[in-house]
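1. pasting the structure only:
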């Protein structure tokens, strides 16, 4: 199993809306590195859901329920989506500030490549964020 983090601006697509929908395809990725990360996702992988711009915190855990396919919002075959489903809301959202101040997490992709919208996490990084959100 692999672990990931995806970012969404809550005014565009929030964790709350994701939970109401029950499943979504993760579209709008227009960065090649983020696209390659989508292509690397496998069914069953776990995904942190991060509210960017407003809030700036990890709010929940999702899982990959369908591996990559052509992004239905564009005819450009360079872009793909995966289907995600919500798994669990974190009891306490984990802020970017908390992550930056945690010695164990200070070098994760969210800190090093802040503009990247889809990024891998190591299992121990994923577990640490869950621990902080409990």
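-> Yes, it's here. Keep in mind the model is a prediction, meaning the values are calculated, not measured.
2. all contacts plus neighbour counts: C-alpha atoms, from now on.
-> Fine.
3. And the helices in the chain?
-> Along the chain, the segments classed as helices by DSSP state H run 15-21, 32-40, 96-101, 109-112, 123-132.
4. Go through those helices and name the closest to residue 90.
-> helix 123-132 (7.3 Å; CA to CA).
5. for comparison:
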């Protein structure tokens, strides 16, 4: 099995790295993905054990805030069936779910590697998250970018 790497965005008000670390087993269901390309990454490419850069988005200081791993197989996202959820999808049904999730296990909180630092680092210029118009909540990360971030920027 080849380990792959991902950047997964979460709004800290919904699930921060601290929330994920405090969860039982430090594992949280990655709910609310409502973009087909991001869903397809989870469904078709992610594997249990893949590395995750935990990224806070839609906040004062967006950026990488922790390391995690994909911790479960794919399953239907229950929020799509809940009319009280902001992620409710009336066109989805339990027998034909549109939206999926995986559990993500937080491994450690890191220093913030903010968007300005990411943009200012020439070695990371090709990261998907830095490309103009990229707004996906889940993006692949190359092994070279993963290694650079974890070793050079975080010193792991």
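-> Okay, I see it. Bear in mind the structure is a predicted one, so any value in this text is a computation, not a measurement.
6. hmm, back to that, for the helices of the first structure, which one sits closest to residue 47 of the first structure?
-> Comparing those under CA to CA, the one sitting nearest is helix 123-132, at 8.7 Å.
7. What residues of the closest one count as buried?
-> Across helix 123-132 of the first structure, burial judged by 16 or more other CA atoms under 10 Å covers 125, 126, 128, 129, 130, 132.
8. Could you export the helices of the first structure as CSV, including distance to residue 66 of the first structure?
-> Below are the helices of the first structure laid out as CSV (distance: least, CA to CA, whole Å):
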stretch, distance to residue 66 of the first structure
helix 15-21, 16
helix 32-40, 11
helix 96-101, 28
helix 109-112, 24
helix 123-132, 21
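9. just so I know, which of those lies nearest residue 80 of the first structure?
-> Residue 80 of the first structure lies closest, by CA to CA, to one member of these: helix 32-40, at 6.7 Å.
10. Out of the helices of the first structure, which gets nearest to residue 73 of the first structure?
-> helix 32-40 (14.4 Å).
11. List the buried residues of that closest one.
-> Buried, per 16+ other CA under 10 Å, within helix 32-40 of the first structure: 34, 35, 37, 38, 39.
12. Is it possible to get JSON lines of those residues that adds distance to residue 26 of the first structure?
-> Converted to JSON lines, those look like this (distance: CA to CA, whole Å):
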{"residue": "34", "distance to residue 26 of the first structure": "11"}
{"residue": "35", "distance to residue 26 of the first structure": "11"}
{"residue": "37", "distance to residue 26 of the first structure": "12"}
{"residue": "38", "distance to residue 26 of the first structure": "9"}
{"residue": "39", "distance to residue 26 of the first structure": "12"}
